[in-house]
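K.L.:
could you look at this predicted model? Sequence included:
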Amino acid sequence: MCRFLAYTGEPIYLDTLLIEPEASLVSQSLSAREAKTVVNGDGCGIGWYGARPEPGVYRGTLPAWSDANLASLCRSVEARLFLAHVRSATSGEVSFSNCHPFSAGKHLFMHNGQIGGYPAIRRSVEALIPDPIYGRRRGNSDSEAIFLSALGQGLDTDPARAIARTLEACHRLQINEGITEALRFTAILSDGENLHAFRCASDDRPPSLYWRHMSGGIAVASEPFVSNENEWHAVPANCHMTIGKDIAFEDFMIAW
């Protein structure tokens, strides 16, 4: 499973959270503590929002621990909202196009989890992407397919409904194909103003997801990156968390 981190709040340099902490995301790329795969070295990426509505994005196939360009950007970029991801590939080869976060217009999206049995239903999942949006398809991962499908389901106006309808459609394809492997989903989505965090699974075993208050902001992460774990809160299963001017939690129930 992959590891990721998102932050929103007062502007900070990215290395403050991604490199400097003792259990930083970069260190998790080499030695994760709460993932089935300890090493997450199949690429990395960051996306951040500045003065313009569309985010800046950097992605690469090097492991985060050895990507000098990533380290340089993290030391130089200051942002009020950013997403970062280190990948352990479950579908799709190691390639630039399969690295997270994915972007489309003002949106950034990153995912940890998988559609069980994806190779058997890949063509059907891709068929969920509307033709006007399919031209954005660059890789062959299930994560990008979920994102683009959700864009076609109204991600701009109702993110939770768009994600839910996409996951339900993917699960129906699994059932139709007789696939018993689970669909597991934790993800972060942003439009530059709000962060949306999702956590669910068809087998009640969703990947880990935590949040905490930071000095001047809020962080959401696959696992804690600082040692004071008492300040971290688990995002409940079957939950949609929204972080904007306020923090809100709502049930995120999928018709599995």
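P.N.:
That came through fine.
K.L.:
CA atoms for contacts and neighbours, from now on please.
P.N.:
OK.
K.L.:
and the strands in the stretch 101-250 of the chain?
P.N.:
102-104, 107-115, 183-190, 195-201, 210-214, 217-221, 233-234, 239-243, 247-251 (DSSP state E, counting those that start in this stretch).
K.L.:
top helix in the protein by residue count?
P.N.:
helix 159-176 (DSSP state H).
K.L.:
picking that back up, pick the most buried one from the strands of the stretch 101-250 of the chain.
P.N.:
strand 107-115 (a mean of 26; mean count of other CA atoms under 10 Å).
K.L.:
can you tell me what sits against it?
P.N.:
Residues outside strand 107-115 that contact it (CA atoms under 8 Å, 6 or more residues apart in numbering) are 1-4, 47, 54-55, 83, 85, 90-91, 100-103, 142-143, 147, 170, 181-192, 206-207.
K.L.:
for comparison:
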Amino acid sequence: MCRWLGYVGDPIEPRELLYDTERSLIEQSRFHSPETPAPNGDGTGLGWYGRREQPTLFRSAAPAWGDENLRELASEVASGLFLAHVRAATGTPVQETNSHPFRYGRWLFVHNGFIKEFAVLRRELLMAVRADLFPCILGSTDSELMFFLALTFGLEEDPIGALERMAGFVESVAAAAGIDGALQMTIGLTDGRTLTAVRYASAGPANTLFVSSDVGSVRQLYPEVERLSHLPENARVVVSEPLVALPGLWREVPAGSAVTIGEHTDERPFVPTPPR
């Protein structure tokens, strides 16, 4: 499985979360865990918002732990909203266009999980993508296709509703083909203003997903932890696996939930619904 993280708050250097914590995203990408039984060595990416409305994207097919360009970049830019991803391929090639995040307009999208028997379902799913969006699909992953299906089903106007319609559509196509347990997914999605995270599985346990607690509260719990002292008061982080082992710092997102973080945090059930 893949791993990803999202940050929203006052600008920081992505390096602080990608490299500097005791169990950073790049450090996690090297090793197995009960949740991730293989290293995430099949590509990496970082998408961030700066001076432009459209986010900037860096993607590579190289393993994250050996990518010096990523290290340099993550130490140079500062952003108040970014998504980072380390990939473990699930049947599609290791190539730059298959690395996350995926971008369309002002939107960024990352995914951890899979569509079960994707090769069987791929053609029918592809044919449902809106005609004007179809040329924008540059890779061959189920993740990118999920993003463009959600765009087809109204993501720009109703992000969570569109993700629910995407999930419902995938499940309905899979069911018609006799495939159960079609989806395993955690999703990170942003338009540069808010960060949305979804945790869902059609069957069985869902991949893990955690959101950080309020920074001010955490500082009171752990006043001696120097690495928390400079984080902005409004900083929030969403991660596949915790970056540091501090009780009280991380809250597990319930399976079947969608969390939106911006000026306020909102959590609601995530209920796949086939589009009409």
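P.N.:
Noted; the coordinates are in hand. Computed from a predicted structure; not experimentally measured.
K.L.:
just to revisit the earlier point, format the strands of the stretch 101-250 of structure 1 as TSV; extra columns: distance to residue 71 of structure 1.
P.N.:
Output for these, formatted as TSV (distance: least, CA to CA, whole Å):
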stretch	distance to residue 71 of structure 1
strand 102-104	20
strand 107-115	20
strand 183-190	22
strand 195-201	24
strand 210-214	22
strand 217-221	19
strand 233-234	28
strand 239-243	27
strand 247-251	31
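K.L.:
pretty sure residue 203 of structure 2 sits against residue 181.
P.N.:
Yes. At 4.9 Å, residue 203 of structure 2 counts as touching residue 181 under the criterion of CA atoms under 8 Å.
K.L.:
spit out the contact partners of the aligned residue in structure 2 for residue 245 of structure 1.
P.N.:
The equivalent of residue 245 of structure 1 in structure 2 is residue 263 (alignment by TM-score structural alignment). Applying CA under 8 Å, 6+ apart to residue 263 of structure 2 gives the contacts residue 194.
K.L.:
quick check: the gap between residue 263 of structure 2 and residue 197 of structure 2.
P.N.:
15 Å (CA to CA, to the nearest Å).
K.L.:
now residue 242 of structure 2
P.N.:
To residue 197 of structure 2, residue 242 of structure 2 is 15 Å away according to CA to CA.
K.L.:
likewise residue 130 of structure 2?
P.N.:
24 Å.
K.L.:
again with residue 206 of structure 2
P.N.:
13 Å.
K.L.:
ok, the alignment partner in structure 2 of residue 192 of structure 1 to residue 89 of structure 2 distance?
P.N.:
Counting by TM-score structural alignment, residue 192 of structure 1 lines up with residue 192 in structure 2. Look at residue 192 of structure 2 and residue 89 of structure 2: by CA to CA, they are 27 Å apart.
K.L.:
compared with structure 2, how much does the longest helix of structure 1 deviate?
P.N.:
Using mean CA distance after the TM-score superposition for structure 1, helix 159-176 of structure 1 ends up 0.8 Å from its aligned counterpart in structure 2, as a mean over the superposed pairs.
K.L.:
and for that helix, what's in contact with it?
P.N.:
Applying CA under 8 Å, 6+ apart, the set of residues contacting helix 159-176 of structure 1 is 115-117, 121, 124-125, 128, 146, 149-155, 180, 183, 240, 252-256.
K.L.:
all helices for the stretch 1-150 of structure 1, in order.
P.N.:
15-18, 25-28, 68-76, 118-126, 131-134, 142-152 (DSSP state H, counting those that start in this stretch).
K.L.:
show residues contacting the first one.
P.N.:
With contacts defined as CA under 8 Å, 6+ apart, helix 15-18 of structure 1 is touched by 24-26, 71, 74-75, 84, 225.
K.L.:
10 Å instead?
P.N.:
Contacts to helix 15-18 of structure 1, defined as CA atoms under 10 Å, 6 or more residues apart in numbering, come from residues 4-7, 21, 23-28, 46, 70-78, 83-85, 219, 225-226.
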